[in-house]
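**Q** Need coordinates for the following:
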Amino acid sequence: MSIDIQSQEKLKYRLEGLSCANCALKIEKAFSSEVTIGETSLNFATQTVYLPPAALEVAQRIIDRIEPGVILRPINQSSKSLEQEENSSDVKWKKIRMLGAGMLLAIGLILPVLNINLPLALEYTVFLTAYFLVGYEVLYTALRNITKGALFDENFLMALGTIGAIAIKQLPEAVGVMLFYTVGEYIQDLAVNRSRRSIQALMDIRPDYANLVHQLDVQKVAPEDVQVGQLILVRPGEKVPLDGEVVNGSSFVDTSALTGESVPRNMEKGDTILAGMVNSSGVLTVRVTRPFAESSIQKILDLVENASSRKAPTEKFITTFSRYYTPAVVFIALGIAIIPPLIGMGTFSEWVYRALTILVISCPCALVISVPLGYFGGIGGASRQGILVKGANYLEALTKVKTVVFDKTGTLTQGVFDVVKINPAKGFEAEFLMEITAAAEAHSSHPIAKSIRESYGSAIDQGDIEDYEEVSGKGIRARIKGYDVLVGKAVLLKDSGILIPDEEHGIKGTLVYVAISGKYAGQILISDRLKFGAKETIRALENSGVKTVMLTGDHQTVAESVAQDLGVGEFHADLLPQDKVAWVEKLMNGDSQGKVVFVGDGINDAPVLMRADVGIAMGGLGSDAAIEAADVVLMEDQPAKLLTAIEIAFFTKKIIWQNIFFALGIKLGFVFLGAIGIATMWEAVFADVGVALLAVLNATRVNRHTSLES
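**A** Predicted coordinates for the structure are as follows:
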């Protein structure tokens, strides 16, 4: 019977005890090749994976084959924290074994220096006891993997290298390499867990409880247990647990966890408040509008945690490279062990030792660990700044941006409109023009429609509206008080054969044209203001060699005025939604070397956001459409956040390539030194474990960098 993988809902599970990045890659590959699981991505940074519940037994068998001791648990049943894993009895026993092995190694090395020569049997006993104390897990794992056909992993390489050293009577080096490898792995695990904790600290914005108002009582409950429509109490200093509307009280709230904005916001009755904000002063009573699973904070957490499922090209390259790198080094070592002595360039013992040294060097752990940790640190650090990046591929794409395309209204301008001038045509009164126009805009949610209704100021009688039709991208056609009315762009009136006067030059604003009963009735001038920081953002992009383009559905004269004020390099006006998509596609086809980014408000620009190489939604706080359509969401409505996102992307990429060149350079350098007999196994263990540890510590700089910025 075949299994429809696509129809199975995948749930999140944690892999308790997973500390080996190379093993994580093998598990992910095995999962994805298993028909009952299907393509999936394992997040090493958070120790999580999405799996079909029906395939859990298969998944656990795969784990047991590759990394015994790792337990697969549902995320809500995960029993161990990182601190508990670090302080478990297995870890304590490991510390004792490392200490015992270290003492025995010290005894074996110091006694000959003191001219105390142990009998050969006792010397072997001291060194081999130390060797097995720290090496039996490595030997067991290597043997188990060999029986299952899994060669060329770090356990096999370490076992082969150290057993070979014992065979050629290099006991101190065999014990030292195994001891330092074990200690290095332990310290490396601590460093990885430290990085994980810093990542989990970013997730600490998740609220722990809600104060549910129950009749005259207030009960502390889990946020998941609160229903839509119920009332919750948020006291000073508490996190807001769910999205809702303030029904009583006023207070300042800290939104920095969601938006990166340091200035508190004032919340009063009727305001929308979101989960993850922190109440600073007064007591607020909130009516819940969305369940916790659909709250803004939960969507943010899911986006950040699941971003690793979209791997960057660099990450994919390293994954592929590591599969071929280790076998290649093993065969090089084999050639070094055999060929030189056969052609009379020394003894077998000498060249075998050099080959064993190279084997110890060859494990690719430094690359496998540091690259995903670096990207996850960048994504997590960006979220701290109020920038949600849906995947490492988008973070890397931001380093290749050559063109940034902006929507105008709500992106570069505030989208807060005011009626500044009413120009009725001959035969029409301004008051009547506003009344008819406001009635026509009664059902529209567009900011311009809202500004017209507010300027009119009187109640609109819905009974006057007999017919209503929105003409996409052009305006509104309606029948009001018996009149056939057209309200919108000039093209709407022209399509109906209505003549309009020529546009005045130098107009700074948006013109809304009105026709009543087939006659031109006048126009209303609406003004919009530039967003704070928009001009500086455009200037910074242009100065860095990035082309800027503005696309708008507004009139040519209005678009030209805004473009000149901003300093935008290129603009196109009078565009429908499909026209914006066509322009972005044209720009993408014309610039094959770089990426084209589109920045919009995330509500009206969904098609073009999805079409661009990277779609960025600005002001996405609480906007479902923005979070769904965009690849990157700027939670705060600030154009300058785009520059921050690009800067974080470049810093993350710099750290990752530092690790790649550092790890490969050190390893290849030591392979060469080992081949010519300069590097011994003592240096080899640094080239393996030491380099991995340094690469992990370097990857954590991404988190520290974004922390300093915030």
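
**Q** hey, let's count contacts and neighbours off CA atoms from now on
**A** Noted.

**Q** My guess is residue 159 contacts residue 142. True?
**A** Yes: the pair residue 159 / residue 142 is scored as a contact, 6.9 Å apart, by CA atoms under 8 Å.

**Q** quick one more, to check against the first:
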Amino acid sequence: MSEKCCGSNEKELITIEDNEPCCDHKTVNAPSADTGHTDGCCSYHPEKTGSENETDSCCASHQSDEAMETEETSCRTSSSSVVEFPTGNTTPAPSDKGEKTEYRIHGMDCPSCAVTIEKGLNRLDDIQEVNVNYNTAKLQVSGSSALSLDTIENEVQKLGYTAEPLKQNKHYRTYDVVGMDCGSCAKSIENHLSTISSVNDVRVNFSTGKMKVAHENSVDDIVSEVSKIGYKASLLTDSNKPAEKTKNKEKYGLITVSGILIALGLIGSFTALPIILSTLLYAAAIVISGYKPVKSAYYAIKSRSLDMNVLMSAAAIGAALIGEWFEGATVVWLFALGNALQNRSIEQTRKSISNLMDLAPSEAWIKVGTELVKKPVEDVSVGETVVIKPGDRIPLDGEIIQGETSVNQAPITGESIPVDKMIGDIVYAGTINESGSLEVKVTKLVEDTTISNIIHLVEEAQEQKAPTEAFIDKFASIYTPIVFAIALAVIVLPPLFGFGAWGEWVYKGLALLVVACPCALVISTPVAIVSAIGNAAKNGVLIKGGTFLEKAGTIKSIAFDKTGTLTEGKPKVSDIDSLTVPEDELISLAFTLEDYSTHPIAKTVVDYAKDTGIQPKNGELFKSIAGKGVQATINGKTYYAGNLKLFKEMDISLDSVKTNVEKIQSQGKTVVIIGTEQEIMGIISVSDTIRNTTIEALKGLKQAGVNELAMLTGDNEGTAKMISKETNVNRYFAELMPEDKVGAIKQLQKEGHKVAMVGDGINDAPALATSDLGIAMGGAGTDTAMETADIVLMADNLEKLPHTVKLSRKALTIIKQNIWFALIVKFVALALIFPGWLTLWMAVLSDTGAAVIVILNALRLLKVNE
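**A** This is a model prediction of the structure:
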């Protein structure tokens, strides 16, 4: 055995077998002595590291026992291999893929905006990869170390949007700085903080008043250092972000001003006011409302992106050039108003994630000796003790080491009733401590908590395109350029061949340009999917993407694993039939006999005796009889506990009990017979009880339109038949091995059903994978379940399954409604252009108005209740 450097943390050691490559455990994030590669493996077997570059890592040359050393890094190929990592103020080199930074983008009102931002950023020299997701409003950028964060934010701002670094970016913290009045102030702060050894990097932006600092010391230290040179800094947190609200107010203010100008111009045109004055009022309105879209259009064209800003700007400018000033002003005003309403509505869908993020507290009270110290949750380590007062939210996942309470787990599992917790039980971050004071040993870092995993999975789900969404996006990418080309042809060709005046056809072409915006159509699906996934997450159900949401809406058959899904999975004593001795005496004998057995049924009998307060007798000469039962000597007499087969072999007359035993077994119960070699003293029946929520859940599924409910079990035919009657499932498959469950799923599929499989995500993995939709239960306690299934029920019951099916079907209905509505509005607008009935402002209204209606329709999914 030896210790090797396999941890991602500095100088972390783990003990493994000699000659076993540590790459099978963890990756060492340190530069190798030979190559400088950052993801090397300190191992005797470099060939297992997985890539050519990594095989050059620090311990690759096992042939030589000479130690490889550099000034800051050493690695020895002895039996105690150690890599010493560089210490001090060293910034790790970026990997080949570059460092990934995440931003929240404000101002996107349809997926084409995301394409524009991607194209704009891809033009930057140091950018390696850009991914913008409209659904979650997230931007992920990978770039070289030379890439400045300010460069990204400035480029996004040029395109007409705002980029806000996410707090998940662990390298930098963002501060507000007050008191700067010129660019040299920002430079002074940068120069001062750069002299501090615990500050790795600092960037101050005078125009935004923001400072980004990568530092190892405390926030208070940074604030203090900034105050030394005459400025006031404060950490920018979720609780003090007024910027977006302020921008919204400014946006609505500008819309109001331009609206008033248009109204005054319109009034003036009906009075004796000079025409030039009305024109100037319209022109002012165009400048106020059109500045942002025109600026964004300029950068979109530079990025070779044909988005709605380009189309609207062309329509507004074109209208002004042909003298239709009122039309041009109305176009940009309606466009600005529509965008503002869209943004406001879209934020409602995105709140499903931000609300989840707000569940867990940002700080925790840590017990240090006899004192309590408040710490940010990011600074709390595994093993530390957190103290949680009654009524407080639990800040991190952990195990209770002191205290008893009831915990409201609704934020995680959707359960409406608080769960009793005691010493040894696990509690989750974001849940609420209802009553007693608790001391909890932290078992997971903040980024690994169950709530963090949920947020990560939900965001990933919202970033994945559903089949319908992918089809619509493809349709829109073809539709827009075709209509754009037709619009240009309409402007140029008819007047060129003498079919009418230029002004008439230019106007029709501009209206066609506006109709070319597929905004309502493109937005119809993603908003509905984001809303539905957000609703499900709030109710303790994780749907891992739009694909699975759509599949859930088409499911007509659901197969359930029996043990632990339909039933509790924990056998309980259901009946006691005492024949020749009092019941308490029978239980005491059973307790004595079964206490030395390891069989699950024996444990059930022992637990029952303990719960009823009955004491065991003094037994000796315990013996296990394989496949039949147990025996022991009590007060000099031999007693037995076992099955019918055991007593048959002892030639005891079973006529009085055989019929009763067979009847009990036909009900799916297991029989434990207690007796001696002379008589049967009594029968104890043990059964796996059906969950309280099962029958109601299955009833709800049938009401939701799931016609076929099947049960898969390894139990015998009698047990399966009895459970199927009690639960009301349509059919059952009995005496199945795990691999047989796959065959049952395939059989249901051959019968023409779209089949979902519900199991625990571990034992039922093959069946879950074979089914059209895999649904796992109890995700709050099982990381495997969260990883393997398509849908995860966080609570360990079926209570939320009917809601999930109803929500999915409602989502499919709303998606279809949105698509048809958007298409009909678009085709009606197209049909009205050529007779000359469609005005420019009506075209804008048909586009932005339809988009707002589509969004509001999708928002109904946030309100779908059980």
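
**Q** Name the residues that touch stretch 292-309 of structure 2?
**A** The set of residues external to stretch 292-309 of structure 2 that reach it, using CA atoms under 8 Å, 6 or more residues apart in numbering, is 112-113, 115-116, 119-120, 123, 158-160, 310, 312-313, 481, 517, 519.

**Q** Over to stretch 546-560 of structure 1?
**A** Contacts for stretch 546-560 of structure 1 (CA under 8 Å, 6+ apart): 401-409, 473, 489, 505-511, 538, 541-542, 563, 568-576, 580.

**Q** hmm, 7 Å instead?
**A** For stretch 546-560 of structure 1, contacts defined as CA atoms under 7 Å, 6 or more residues apart in numbering pick out 402-408, 505-510, 538, 542, 568-576, 580.

**Q** And those, which of them are buried?
**A** Neighbour-count burial (16 or more other CA atoms under 10 Å) applied to the contacts of stretch 546-560 of structure 1 gives 402-408, 507-510, 538, 542, 568, 571-576, 580.

**Q** Of those, which belong to helices?
**A** 538, 542, 580 (DSSP state H).

**Q** For residue 605 of structure 1, see how far away the last one is.
**A** Read it as residue 580 of structure 1. The gap separating residue 580 of structure 1 from residue 605 of structure 1 is 9 Å, by CA to CA, to the nearest Å.

**Q** so where in structure 1 does stretch 513-520 of structure 2 end up aligned?
**A** The aligned range for stretch 513-520 of structure 2 in structure 1 is 359-366, by TM-score structural alignment.

**Q** what's near enough to touch residue 375 of structure 1?
**A** By CA under 7 Å, 6+ apart, residue 375 of structure 1 lies in contact with 392, 652.

**Q** run the last query once more with 8 Å
**A** Residue 375 of structure 1 touches 392, 652-653, 656, counting by CA under 8 Å, 6+ apart.

**Q** And the strands in the stretch 351-500 of structure 1?
**A** Secondary structure of the stretch 351-500 of structure 1 (DSSP state E, counting those that start in this stretch): strands at 387-389, 401-407, 418-424, 465-471, 475-480, 483-488.

**Q** among those strands, which is the most enclosed?
**A** Greatest average neighbour count among the strands of the stretch 351-500 of structure 1 goes to strand 387-389 (a mean of 28), per mean count of other CA atoms under 10 Å.

**Q** That one: average distance to aligned residues in structure 2?
**A** Compared with structure 2 after fitting, strand 387-389 of structure 1 has a mean deviation of 1.4 Å; criterion: mean CA distance after the TM-score superposition for structure 1.

**Q** Relative to structure 2, which residues correspond to that strand?
**A** Mapped onto structure 2 using TM-score structural alignment, strand 387-389 of structure 1 covers residues 541-543.

**Q** which residues sit against the matching stretch?
**A** 413-414, 454, 457-458, 461, 533, 536-537, 549, 790-794, 800, 804.

**Q** Could you measure from whichever residue in structure 2 pairs up with residue 142 of structure 1 over to residue 315 of structure 2?
**A** For residue 142 of structure 1, the aligned position in structure 2 is residue 297, judged by TM-score structural alignment. Residue 297 of structure 2 is 12 Å from residue 315 of structure 2, where distance means CA to CA.

**Q** likewise residue 238 of structure 2?
**A** From residue 238 of structure 2 across to residue 315 of structure 2, the span is 39 Å (CA to CA).

**Q** which SS class is the alignment partner in structure 1 of residue 391 of structure 2?
**A** Under the alignment (TM-score structural alignment), residue 391 of structure 2 pairs with residue 237 of structure 1. Three-state assignment for residue 237 of structure 1 (DSSP: H, G, I helix; E, B strand; the rest coil): coil.

**Q** check contacts around residue 237 of structure 1.
**A** Shown in contact with residue 237 of structure 1 (CA under 8 Å, 6+ apart): 278-281.

**Q** can I get those residues in TSV with secondary structure?
**A** Shown next, in TSV, are the contacts of residue 237 of structure 1 (three-state DSSP):
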residue	secondary structure
278	strand
279	strand
280	coil
281	coil
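
**Q** ok, so what distance separates the aligned partner of residue 312 of structure 2 in structure 1 from residue 305 of structure 1?
**A** Matched to structure 1 by TM-score structural alignment, residue 312 of structure 2 sits across from residue 158. Going from residue 158 of structure 1 to residue 305 of structure 1 by CA to CA gives 34 Å.

**Q** ok, those two, which is more surrounded?
**A** More neighbours surround residue 158 than the other of residue 158 of structure 1 and residue 305, with 28 against 22 (other CA atoms under 10 Å).

**Q** Is residue 639 of structure 2 in contact with residue 633, as I believe?
**A** Yes: the pair residue 639 of structure 2 / residue 633 is scored as a contact, 6.2 Å apart, by CA under 8 Å.

**Q** Which one's more surrounded, these two?
**A** Per other CA under 10 Å, whichever of residue 639 of structure 2 and residue 633 has more neighbours is residue 639, with 24 against 17.

**Q** Just give me the match in structure 1 for the more buried one.
**A** Checking with TM-score structural alignment, residue 639 of structure 2 has no match.

**Q** longest single strand anywhere in structure 1?
**A** Ranked by number of residues, the top strand in structure 1 under DSSP state E is strand 519-527.
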